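Trainee: No letters, just coordinates:
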């Protein structure tokens, strides 16, 4: 059969998508609570209706034919859209629920996102959280994450990026360090100071609203952990360039204070990254919540 497909075959299309996702008939059948033989027969009927073989069946696994790959890529979106539409209708009667799997940079998450996540959790008691704060960048296509919060420009054009805010880093030091080493008043002064840098950064670019200045910086410590940089700064070991949101606790306690207030670093964008635009309610609400809160900053 070519052209229009019979309405009864739409359910079989959904079954085909589940078989491919599960990488086998048995796993898909178990997940959907139906006999393996019934599932195999339904997929066979779909292939007959289309007139093309979609799957190569072996004793251990299934493999997509070329036609099957094309069909799967198109049909998975249709199935996702239908599932999303079904869920959104259900949301009219109940709160979003389920496990929200999110990835975020550890220092940004623990110092800045934590109170926002706590507030969001209070608003949506039906949502549980599985948070990955590993330093690596998770693969949203092959790993089961709903959303990743990332700082800096995205290099992956396959993902959907929603900009949440931009955060400008500023200069901070401890009272003890400033008492011992003096306080810089202009960018060039930083060359004579101990600067705590991330990942061997040897230049800080600073802006005062009218001009930009690239300043060579250095010191005895180069780190890849913002928490450690903050701690060393409170121990009078040097000047740091970080977002105010990341050093909020140290500022409120007086362990750090801002210096050279007319100058700041290059703003860093914050993005919510997803693999698709077809988002379940839990993910959509989370992104909307973060966007609204961060827009106030």
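Mentor: Arrived safely, thanks for sending. From a predicted model like this one, the values you see are computed outputs, not experimental measurements. Numbering: from 1, shown residues only.
Trainee: going forward, measure contacts between C-alpha atoms and count neighbours the same way
Mentor: Fine.
Trainee: Buried residues, the helix of greatest length in the chain. List them.
Mentor: For the chain, the helix with the greatest residue count under DSSP state H is helix 66-91. Within helix 66-91, the residues that count as buried by 16 or more other Cα atoms under 10 Å are 68, 71-72, 75-76, 78-81, 84.
Trainee: What's the separation between the closest residue in space to residue 151 that isn't next to it in sequence and residue 166?
Mentor: In this structure, residue 151 finds its nearest non-sequential neighbour in residue 270, 4.6 Å apart by Cα to Cα, 6 or more residues apart in numbering. Distance of residue 270 to residue 166, computed by Cα to Cα, to the nearest Å: 6 Å.
Trainee: the more surrounded of these two?
Mentor: Using other Cα atoms under 10 Å, the more surrounded residue of residue 270 and residue 166 is residue 270, with 21 against 18.
Trainee: Next up, a structure to set beside the first:
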């Protein structure tokens, strides 16, 4: 249909070929197949040009209208993708969202004024199939293999403690000395894998506290209860305020991936733009 319109507009196969990049012979063959399919002659062919038959004129007007409508729809779709709108429902990790993502969310909202937001801050594994979320941002390896996981960042955990804790217990100079310290764990199992350049060590650490909430672990660290191993982005406010300071700054833990989880690969523009934005901004971390 579109090729037929181009041939008519160019008044010949050569001009249409130059406009579309389709060879003359291919254009001629396709028009012949079209005429055969509808059972009507659409063009009078001469050595210099082509002219519409009466049936061809009627068919051309209809085709042109359809092609023009398709182009308009494509342009409108492009505008929608450039300025997406609607309600974006997202599940975010509590402490990472409050401490680090808040200014990014404000920046994204300013960039796309047509989007409204419904954020659920929780550490639980939300069900993207049965719950009305467009996307869930999670730290660590995804547990649900049925979901589509798009990596948006990789954060490096470092060691931090409060000045009062270090004044009371001393500052470790080597990873092995962590065995003599209170080390606050987010998960069970007291084994920290640390790396400095190409050198890697594993240290068995102990603590009176094992907590499955980053916010509480961070708060306990600021209150002088021990050393914590978390990404800098989680404790940025505490570092700026002096409530926490780096410990063994040359060493870091295993990279912690951040993923955008969705139920499907077919995403509306608002969700696509949100994921792309986070990947752009968090990828610079």
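Mentor: On my side now, so go ahead. Since this is a predicted model, take the numbers as computed values, not measurements.
Trainee: before we move on, the earlier item: need the buried residues of helix 66-91 of structure 1 in CSV with distance to residue 202 of structure 1, can you?
Mentor: Below are the buried residues of helix 66-91 of structure 1 laid out as CSV (distance: Cα to Cα, whole Å):
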residue, distance to residue 202 of structure 1
68, 52
71, 51
72, 49
75, 50
76, 47
78, 50
79, 50
80, 47
81, 48
84, 48
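Trainee: so how many other residues sit close to residue 201 of structure 2?
Mentor: 13.
Trainee: and it, what pairs with it in structure 1?
Mentor: For residue 201 of structure 2, the aligned residue in structure 1 is residue 213 (criterion: TM-score structural alignment).
Trainee: Helix, strand, or coil at its match?
Mentor: Following DSSP: H, G, I helix; E, B strand; the rest coil, residue 213 of structure 1 is assigned to strand.
Trainee: That one touches residue 203, doesn't it?
Mentor: No. With contact defined as Cα atoms under 8 Å, residue 213 of structure 1 does not count as touching residue 203 (9.8 Å).
Trainee: Confirm that residue 230 of structure 2 lies within a strand, as I assumed.
Mentor: Yes. According to three-state DSSP, residue 230 of structure 2 belongs to a strand.
Trainee: Tell me the residue in structure 1 aligned with it.
Mentor: Superposed on structure 1 with TM-score structural alignment, residue 230 of structure 2 falls opposite residue 242.
Trainee: what do you get for residue 240 of structure 2?
Mentor: Using TM-score structural alignment, the partner of residue 240 of structure 2 in structure 1 is residue 252.
Trainee: Could you check the host helix or strand of that match and say which residues are buried?
Mentor: Assigned by DSSP states H and E, residue 252 of structure 1 belongs to helix 248-253. Neighbour counts using 16+ other Cα under 10 Å place 250-251 of helix 248-253 of structure 1 among the buried residues.
Trainee: distance from that helix to structure 2 after superposition?
Mentor: Aligned to structure 2 and superposed, helix 248-253 of structure 1 gives a mean residue distance of 0.7 Å (mean Cα distance after the TM-score superposition for structure 1).
Trainee: in structure 2, which spans are strands?
Mentor: Listed in chain order, the strands of structure 2 (DSSP state E) span 43-45, 50-52, 86-92, 115-121, 135-139, 148-155, 157-161, 183-184, 191-196, 199-204, 227-231, 245-247, 256-262.
Trainee: do you know which of these lies nearest residue 281 of structure 2?
Mentor: Proximity to residue 281 of structure 2 (Cα to Cα) singles out strand 148-155 among these, at 8.8 Å.
Trainee: what's that closest one aligned against in structure 1?
Mentor: Going by TM-score structural alignment: strand 148-155 of structure 2 matches residues 160-167.
Trainee: Ok, stretch 264-271 of structure 2 next?
Mentor: Against structure 1, the aligned range for stretch 264-271 of structure 2 is residues 276-283 (TM-score structural alignment).
Trainee: How far away from the center of its chain is stretch 251-271 of structure 2?
Mentor: Computed by Cα atoms, centre = their mean, to the nearest Å, the chain-centroid distance of stretch 251-271 of structure 2 equals 6 Å.
Trainee: Stretch 151-165 of structure 1 too?
Mentor: The answer for stretch 151-165 of structure 1 is 9 Å, by Cα atoms, centre = their mean.
Trainee: distance between the ends of that stretch?
Mentor: The first-to-last residue distance of stretch 151-165 of structure 1 comes to 10 Å (Cα to Cα).
Trainee: List the buried residues for it?
Mentor: 151, 159-161, 163-165.
Trainee: farthest-separated two in those?
Mentor: That would be 159 and 165, which, of the buried residues of stretch 151-165 of structure 1, are the farthest apart (Cα to Cα) at 17.9 Å.
Trainee: what residues are up against residue 169 of structure 1?
Mentor: 241-244, 264-268 (Cα atoms under 8 Å, 6 or more residues apart in numbering).
Trainee: Can you lay out those as CSV showing neighbour count?
Mentor: Shown next, in CSV, are the contacts of residue 169 of structure 1 (neighbours: other Cα atoms under 10 Å):
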residue, neighbour count
241, 22
242, 21
243, 20
244, 18
264, 22
265, 21
266, 15
267, 15
268, 15
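Trainee: Give me the aligned partner of residue 222 of structure 1 over in structure 2.
Mentor: By TM-score structural alignment, residue 222 of structure 1 lines up with residue 210 in structure 2.
Trainee: And for residue 67 of structure 1?
Mentor: Match for residue 67 of structure 1 (TM-score structural alignment): no aligned residue.
Trainee: I'd like to know which of the strands of structure 2 is closest to residue 32 of structure 2.
Mentor: Of all the strands of structure 2, it is strand 43-45 that lies closest to residue 32 of structure 2, at 9.3 Å by Cα to Cα.
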